[in-house]
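Asks: Sequence first, then the predicted structure:
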Amino acid sequence: MATICAKVLKHHLKNDGTYNVKIRITHKKEKRYIDTEHFVTARQLTKALEIKDAFINRLVNLKIDEYRLAISSISEKLDFFDADGIRDFLLKNNKEIDFIEFCDSHIQQLKESKRGGTAANHTTVRNSLVDYFGRERVLITEITASMLKSFEKFLRSPRTISRENQFKRVVTTESGGITDAGLYNYMRDLRTLFNEARELYNDEDLGIIRIVHYPFNKYKVGSPPATRNRNLSVKQVIKISEFNTKKNSRTELARDMFMLSFYLCGINAVDLYNVSEINIKKERLEYNRSKTEGRRKDEAFISVKIVEEAVPLIKKYIGKLQLRYSTSRGFDGALSKGMKTLQILTGIPEVTYYWARHSFATCARNDCRISKDDIAVALNHVDIGHRTTDIYIAKDWKIVDDVQIQVLSLLRNYRR
């Protein structure tokens, strides 16, 4: 059984003539110490260095009682702990969990694991929480079901948002409130962050439950709203490709990137930003899809033929986007603004960069009558139903080439 008592150590005398009162933990014949906020002088101690000051004794005993109560909560599991483990448990158990601090640490881990897209989404949720509370410190106990309902109203309401851009300058924008789909994504990602915090701080095996409550039992995130069509007709794709715009403008960037994505089987913006000349091998672009790289055994690798239409755009942009934009988020921001302008100037009712991927897939299926399985390969999707079968089948990039050439042949025929 672990024992706890207050202790003053003779050799810890400070220059100002005071001693720090420590709490000693003894377990399995090992001793470990926890510093307290209390200091005493020789006048407050006996010759045996025992505290004789009644006020200090009362305060220290309150903390000791708190620690004893915490240890009793894991009494059945004490054999699994050494003295260091008990000390760490008491220190962590005594500290309130700052959810924003946790989010920052978790987001950094995502970035280091090359999950930049997920990190960006979680950063958006983290920043919105700071906006909602009006402070950088938010205790996890403040994330409750009633708070989530209030947070939902906050997200739906018009508000002013201030964020640092890639040049570390604060940029202020007006938000009209998020859509149903946006709300689902926010609350889903917040639930993911909360679950990750529980995974880190709770240890059911040892009976350590630092996060007791779970607001998502009462507040339901629900199902994602039905995804609307995000595809353009072949004529609309051609209209974008042939649209003349100002050189070196965001609109030019948006047009070129949209078409490059269409030519390269719907490549994501973050992957266009990350690839360089190293990824070009024998007239093919070979890369790992950032969105799913860390979650797939094949590291989401794909090889796409650099078709004739893509060659000038590859030379113009690949390896140079990182010189123009310091982060993929900065690139995304410029791309988004350029697409909005392109939408207005072309008269296309609605379009974003991601529509290039949807349009490529829709043309492949509805116009070229290509099988969904082959389209999935070209889009670099993992087939959940055939995951075991895929282990036995070698990758054949001719499938991707066939899908790509049929879609581009359709585009070429429309231009004639």
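Replies: Received it, and whenever you're ready, just let me know what you need.

Asks: Going by C-alpha atoms from here, please, whenever you check contacts or count neighbours.
Replies: Noted.

Asks: quick one, what contacts residue 213?
Replies: residue 141 (Cα atoms under 8 Å, 6 or more residues apart in numbering).

Asks: can you rerun that using 10 Å?
Replies: 140, 141, 143, 144, 145, 198 (Cα atoms under 10 Å, 6 or more residues apart in numbering).

Asks: Quickly note the distance from it to residue 382.
Replies: According to Cα to Cα, to the nearest Å, residue 213 and residue 382 sit 35 Å apart.

Asks: now residue 128
Replies: For residue 128, the distance to residue 382 - Cα to Cα - is 32 Å.

Asks: Please apply the same query to residue 88.
Replies: 42 Å.

Asks: Give me the more crowded residue out of these two.
Replies: Neighbours per residue (other Cα atoms under 10 Å) separate residue 88 from residue 382, with residue 382 holding more: 15 against 12.

Asks: wait, isn't that one in contact with residue 300?
Replies: Yes: using Cα atoms under 10 Å, residue 382 is in contact with residue 300, at 8.2 Å.

Asks: shared neighbours of those two, which are they?
Replies: Common neighbours of residue 382 and residue 300 (Cα under 10 Å, 6+ apart) are residue 292.

Asks: Residue 406 in helix, strand or coil?
Replies: Following DSSP: H, G, I helix; E, B strand; the rest coil, we place residue 406 in the helix state.

Asks: Count residues in the vicinity of it, would you?
Replies: Count around residue 406 with other Cα under 10 Å applied: 17.

Asks: residues contacting it?
Replies: 363, 364, 367, 368, 369, 370, 412.

Asks: again, but for residue 191
Replies: Taking Cα under 10 Å, 6+ apart, one finds 185, 197, 214, 215, 216, 220, 221 in contact with residue 191.

Asks: Next one for the comparison:
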Amino acid sequence: MATIRLTVLSSIKEHDGRLPILVCISQKKERAYIKTEFLLDDIAEFDNGKVAYRKDANVMNKRLEFVFSQYKEKFDSIECIDYFSAIQIKRIIMSKERPSHISFLEFWKQRINEIREEGRESYAKMNEETVRVFTNAEGDVPIPAINTLLVEHFKKWMIKKGYANGNIGLRLTHLKARINELIKSGVLKTDVHPFAYTKIPTAEPKECDLLIEEFQKIQRAEVEGKRLNLGRDMFLLSFYLCGINLKDLLSVDLSVDILSFERIKTVHAKTGKSVITIPIHSEAKAIISKYINKRGFLDLGYSYTYSNLQKYINLCMRELKEHLGIKQTLCFYSARKTFAQFASELGIPDGVIDYCLGHSDKSRGVIRYYTKVKQKQAEIAINRVVDYTNNPEKYTEYIEMRADIMLMKG
């Protein structure tokens, strides 16, 4: 439950050493502070929420009581206050306009700001696009108006406008997440979930895993030019590191022999953390040595933003695809899909593949957290996959036999 009170902290001082009296906003375990104009010489001059042991204590308390009442009035007028964070409450209180009943879009935009403050810029931007689409379809709506009819209308509007299934699914997933937050916090009260009668469509799986022959074309290619070399190296490096994504690849120390990291994508996940510990294979080290800087991180020689660098590397891979005559889609994600496909074909257990990829594997329930896949199993899996790419003929008979067995089971 959110609270507001006056306080003084020895850690917050003015340049001259005096202590400002603060308005403290508490929400769960979070605190936010607003400085007032009232300054004390010592923390002992503040006792039980009031100024004490000063000649001007009575005068200061009267003025302080008036100032605090202004903040308290705004605080008390905030509807749905239990949902907001302490920082958001502070912003509302300090705004010039009197807070009014929050609309769904206002809530969503405030949530995006919170997501951005958590460092999830990509997810924040995706939600901003969903807000734009939702606004075009439905306009702004009060939170109590969110129901099954609204959700179904939004889906039908996107279908009518020609949105692809993957795009519709993404927008509905964002919408459902925000609605669930409102329900969980008690802001939206409903007997029937707004998504009770709406099925979220899924995109067709992206066919971007390579055949072993296509992989070897890249693996054995001698190419000229920065783009082709960068496309080749980044694809192979990601593959040899179990399909690591670009953001993680740029943020991990690659000067070690054993790589241990948590995917940036799952850092803010609420259902358990998933640290991946894998060895850096010699094939990967050969590529890393071409780009590593003194601090142990990749330096690709570009000053692009992450988004632009991502686009540039995918452009390099598309050029590599054309140069080598590869028919399948080739992008950074292809490395991850290809590693998983090869591992599966070789009979590596799904749990080990999930571990290498950093998947949470929610479908397996709590047992996954009691039977951790050991680092040694991941090492064996990586060595087997890399050996397969170097000597596929060794595994041809096994893969064919396994495929026949799987077919008979089906």
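Replies: Here it is on my side, so go on. Here the structure is a predicted model, which means the values were calculated and not measured.

Asks: picking that back up, could the contacts of residue 406 of structure 1 be laid out in a markdown table, adding secondary structure and distance to residue 314 of structure 1?
Replies: Below are the contacts of residue 406 of structure 1 laid out as a markdown table (DSSP: H, G, I helix; E, B strand; the rest coil; distance: Cα to Cα, whole Å):
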| residue | secondary structure | distance to residue 314 of structure 1 |
| --- | --- | --- |
| 363 | helix | 23 |
| 364 | helix | 23 |
| 367 | helix | 27 |
| 368 | coil | 26 |
| 369 | coil | 29 |
| 370 | coil | 27 |
| 412 | helix | 19 |
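
Asks: out of the residues you listed, who's nearest residue 84 of structure 1?
Replies: residue 364 (60.9 Å; Cα to Cα).

Asks: aligned partner of residue 315 of structure 2 in structure 1?
Replies: Taking TM-score structural alignment, residue 315 of structure 2 has residue 337 as its aligned residue in structure 1.

Asks: give me the element that match is part of.
Replies: Assigned by DSSP states H and E, residue 337 of structure 1 falls within helix 328-346.

Asks: Name the surrounding residues that touch that helix.
Replies: 116-117, 120, 165-167, 236, 239-240, 243-245, 249-255, 257-258, 269-274, 321-322, 324-325, 327, 347-354.

Asks: Mind doing that once more with 7 Å?
Replies: 166, 250-251, 253-254, 270, 273, 325, 349-353 (Cα atoms under 7 Å, 6 or more residues apart in numbering).

Asks: Flag every buried residue along that helix.
Replies: For helix 328-346 of structure 1, a neighbour-count test (16 or more other Cα atoms under 10 Å) marks 328-340, 342-343 as buried.

Asks: Please check the contacts of residue 406 of structure 1 and keep the buried ones.
Replies: Among the contacts of residue 406 of structure 1, the ones that count as buried by 16+ other Cα under 10 Å are 363, 364, 370.

Asks: For the last one, give me its contacts.
Replies: Going by Cα under 7 Å, 6+ apart, residue 370 of structure 1 touches residue 364.

Asks: Identify the residue of structure 2 aligned to it.
Replies: In structure 2, residue 370 of structure 1 lands on residue 348 (TM-score structural alignment).

Asks: distance of its match from residue 258 of structure 2?
Replies: On the measure of Cα to Cα, residue 348 of structure 2 and residue 258 of structure 2 end up 21 Å apart.

Asks: contact partners of the longest strand along structure 1?
Replies: Criterion DSSP state E: the longest strand present in structure 1 is strand 30-40. With contacts defined as Cα under 7 Å, 6+ apart, strand 30-40 of structure 1 is touched by 18, 19, 20, 21, 22, 23, 24, 25, 26, 83, 84, 87.

Asks: Let's see that with 6 Å instead.
Replies: 18, 19, 20, 21, 22, 23, 24, 25 (Cα atoms under 6 Å, 6 or more residues apart in numbering).

Asks: number of nearby residues for the aligned partner of residue 220 of structure 2 in structure 1?
Replies: The alignment partner of residue 220 of structure 2 in structure 1, by TM-score structural alignment, is residue 242. By the criterion of other Cα under 10 Å, residue 242 of structure 1 has 10 neighbours.

Asks: need the contact list for residue 242 of structure 1.
Replies: Contacts of residue 242 of structure 1 (Cα under 6 Å, 6+ apart): none.

Asks: separation between it and residue 34 of structure 1?
Replies: 71 Å.

Asks: and what of residue 181 of structure 1?
Replies: Separation of residue 181 of structure 1 from residue 34 of structure 1 (Cα to Cα): 49 Å.

Asks: likewise residue 156 of structure 1?
Replies: 47 Å.

Asks: Same question for residue 213 of structure 1.
Replies: 28 Å.
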